[in-house]
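>>> Sequence first, then the predicted structure:
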Amino acid sequence: MQKIIYTQDNLQLLNRSFLFGDSVWVSFFIRNGQVIMAEESYFFLMASMRKMRLNIPLTYTLEFFQELLQNEVLSKGVQNGIVQLMAYRKQDEKPLAKSETAFFFEVDETEDVLRIQGNVELDLIKEINVNANLLSNIRVHSPENIYAQIYAKENDLDDVILLNPNKKIARSIFGNLLFLQDNVIKIPKQTEGAYISPLMENFVTFVHKNKLAEIEEAEIIAFESQKAEEILRISDEKGVHSVSKIRNKTFENTRFSEMVQKWAENFI
């Protein structure tokens, strides 16, 4: 199937996203021919746009995006996938704060977004770190991500662990890391530079409500990644993957697999 790309208002090459990275990314999720977590994704889009001080048109309602995805994605036969939507500030003559906003999206068809889609191998990167401020929690232009992706490719890795300036684990390139030890799942705090993730928050809420494990938001030093029994990566961009190896240590994925399976089976 041909990749679906939607552009609002005839995307111009000279726009502020292309020139300055002046944009935000948010994912919408398609499962079994339906948009799931639509409200969570929509409110995250609105929050991300506000943090970047993008003007939010009155037409950008939840119903607007639901109808758009129905007409431009679901009606074309997409059953499972991740919609990567980017909202950006136009390049116009208005003062920056009053510039108009537009968006485009592309669809990556995947397997069930609520299931583990494979294993990934990680390592720690020390040459760079990521900030832990207001914009660190949303998906914006990140030179650190670009550098880290090249580093991972050159070292035959799928992803890397990124630290903040205090040498605490923030996130990976593509998403958040969950560390399971005994009956506790540790997750880096957002104040440490972790992404806000509707997908992860939905999973964590399910685990907590069903008492499958205790959830602890924590400051996590790099060494603790080696102490974990299992590690899960949840990415709004890539989906859910288990971490199979970090350096010389391998990890199981039995318990996280069971939790994710129950999450998928009970998802409404």
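Received, thanks.

>>> contacts, neighbours, all on C-alpha from now
Will do.

>>> Show me which residues of stretch 96-108 are buried.
99-108 (16 or more other C-alpha atoms under 10 Å).

>>> hang on, I meant stretch 123-140
Neighbour-count burial for stretch 123-140 [16+ other C-alpha under 10 Å]: 123-125, 129-132, 135-140.

>>> Next: stretch 260-268.
Of the residues in stretch 260-268, those buried (16+ other C-alpha under 10 Å) are 260, 262-264.

>>> Check it against this one:
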Amino acid sequence: MINLNGELFESENAQIPFNNRGFQYGDALFETIRVINSKIIFWETHYFRLMSSMRLLRMQIPMQFSPEFLEGEILNLIKANHLDNQPTKVKINVSRKAGGLYYPENRNIDYFISCQPLDNPFFTINEDFYEIELFKDHFINSGLLSTLKTNNKLVNILGSIYAKENGYDNCLLLNEKKSVVEFTNANIFLVKGNIIKTPPTSDGCLKGVVREKLIDSIEKTDKFEIQEESISPFELQKADEMFLTNAILGIKPISKYRKKEYKNTVAKELLGKLNAQARLA
């Protein structure tokens, strides 16, 4: 079942119009969420990121779009799909209503919610070998728009295709200043000694929910120091560890970049802290 503007449809009958602005112009946002036993993980953070992104794109936020309303829409959809007692991935898509590119007064929105089961309730460390490379054909623009989860993801898609065609598991993306920004589907963290480094959002990296939670967790420890600073490609092979983060994978350690192989000790330690946050969220 799919939720289209508050109505439930069977997946095969769920259709959006041809003139949908998300399809026609990429005028859309999305939010990917993890739900465990009908509990939305980090819901408040996801909700406010979605609302702030809609405001930034000057979308009209419906009056009923309270946290309680959207939570109810998500949980009703999960129940309709008989996933109440199963970990679930939920995706919320929001696009401006159909209309021409030169009709700025058209700010009302359509929303679509879908869900699918996940294998594990909480975040787990997958220690499978994971090799990455730099994608240098195209660049992410630094700035505020790149921090949003919009439908404009061509650089990420091309980076994913490059990785697949060349036998890598993922690729790192650069901005126009040649700083490392993020993976094709996740944020990046580097570990060197007790310093954990991640790019600032001003470099154009996605304002990830798990990124934010992990930064908060690291700031509360005496063992590690977090630095939000630009990352040069030359730093990658000097790091002790590298890992990616997103709302579905949690933390995924990187095994190899070019001739450099990494440990995953810190990633495992931080995963415990992330799961503790998820349980309390």
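Yep, that arrived. Treat the numbers as computed from the prediction; the structure is a model and nothing was measured.

>>> want to throw the buried residues of stretch 260-268 of the first structure into a markdown table with distance to residue 39 of the first structure?
Output for these, formatted as a markdown table (distance: C-alpha to C-alpha, whole Å):
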| residue | distance to residue 39 of the first structure |
| --- | --- |
| 260 | 21 |
| 262 | 22 |
| 263 | 18 |
| 264 | 18 |
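
>>> Take those and keep only those in helices.
Members of those lying in helices (criterion: DSSP state H): 260, 262-264.

>>> which residue in the second structure lines up with residue 210 of the first structure?
Under the alignment (TM-score structural alignment), residue 210 of the first structure pairs with residue 221 of the second structure.

>>> Could you look up the SS state of its match?
The three-state assignment at residue 221 of the second structure reads coil, by DSSP: H, G, I helix; E, B strand; the rest coil.

>>> Find the residue at the geometric middle of the first structure.
Centroid-nearest residue in the first structure: residue 236, 2.9 Å away (criterion: C-alpha atoms, centre = their mean).

>>> Map that one onto the second structure.
Alignment note (TM-score structural alignment): residue 236 of the first structure maps to residue 247 of the second structure.

>>> Also residue 162 of the first structure?
Counting by TM-score structural alignment, residue 162 of the first structure corresponds to residue 173 in the second structure.

>>> ok, now residue 190 of the first structure?
Aligned partner of residue 190 of the first structure by TM-score structural alignment: residue 201.

>>> dump the residue contacts of that match.
Counting by C-alpha atoms under 8 Å, 6 or more residues apart in numbering, residue 201 of the second structure makes contact with 143-144, 147, 207.

>>> which of those show up in the first structure as well?
With both residues aligned by TM-score structural alignment, their matches' C-alpha atoms under 8 Å, the contacts of the contacts of residue 201 of the second structure that the first structure also has are 147, 207.

>>> Determine which two of the contacts of residue 201 of the second structure are furthest apart.
143 and 207 (11.3 Å; C-alpha to C-alpha).

>>> ok, and the closest non-adjacent residue to residue 184 of the first structure?
Nearest non-adjacent residue to residue 184 of the first structure, counting by C-alpha to C-alpha, 6 or more residues apart in numbering: residue 214, 4.7 Å away.

>>> wait, that neighbour sits on residue 206?
No: Residue 214 of the first structure is not in contact with residue 206 according to C-alpha atoms under 8 Å; the separation is 11.3 Å.

>>> between the buried residues of stretch 260-268 of the first structure, which is nearest residue 7 of the first structure?
residue 264 (31.5 Å).

>>> aligned partner of the closest one in the second structure?
Using TM-score structural alignment, residue 264 of the first structure lines up with residue 275 in the second structure.

>>> The stretch 1-150 of the first structure: helices as residue ranges?
Per DSSP state H, counting those that start in this stretch, the stretch 1-150 of the first structure carries helices over the ranges 16-20, 38-51, 62-72, 143-154.

>>> Now the last one on the second structure. Mean distance?
Relative to the matching residues in the second structure, helix 143-154 of the first structure has an average distance of 1.2 Å after the fit, by mean C-alpha distance after the TM-score superposition for the first structure.

>>> Any buried residues in that helix, and which?
145, 148-149, 151-152.

>>> Put together a markdown table for these, with distance to residue 230 of the first structure on each row.
Output for the buried residues of helix 143-154 of the first structure, formatted as a markdown table (distance: C-alpha to C-alpha, whole Å):
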| residue | distance to residue 230 of the first structure |
| --- | --- |
| 145 | 24 |
| 148 | 23 |
| 149 | 23 |
| 151 | 24 |
| 152 | 21 |
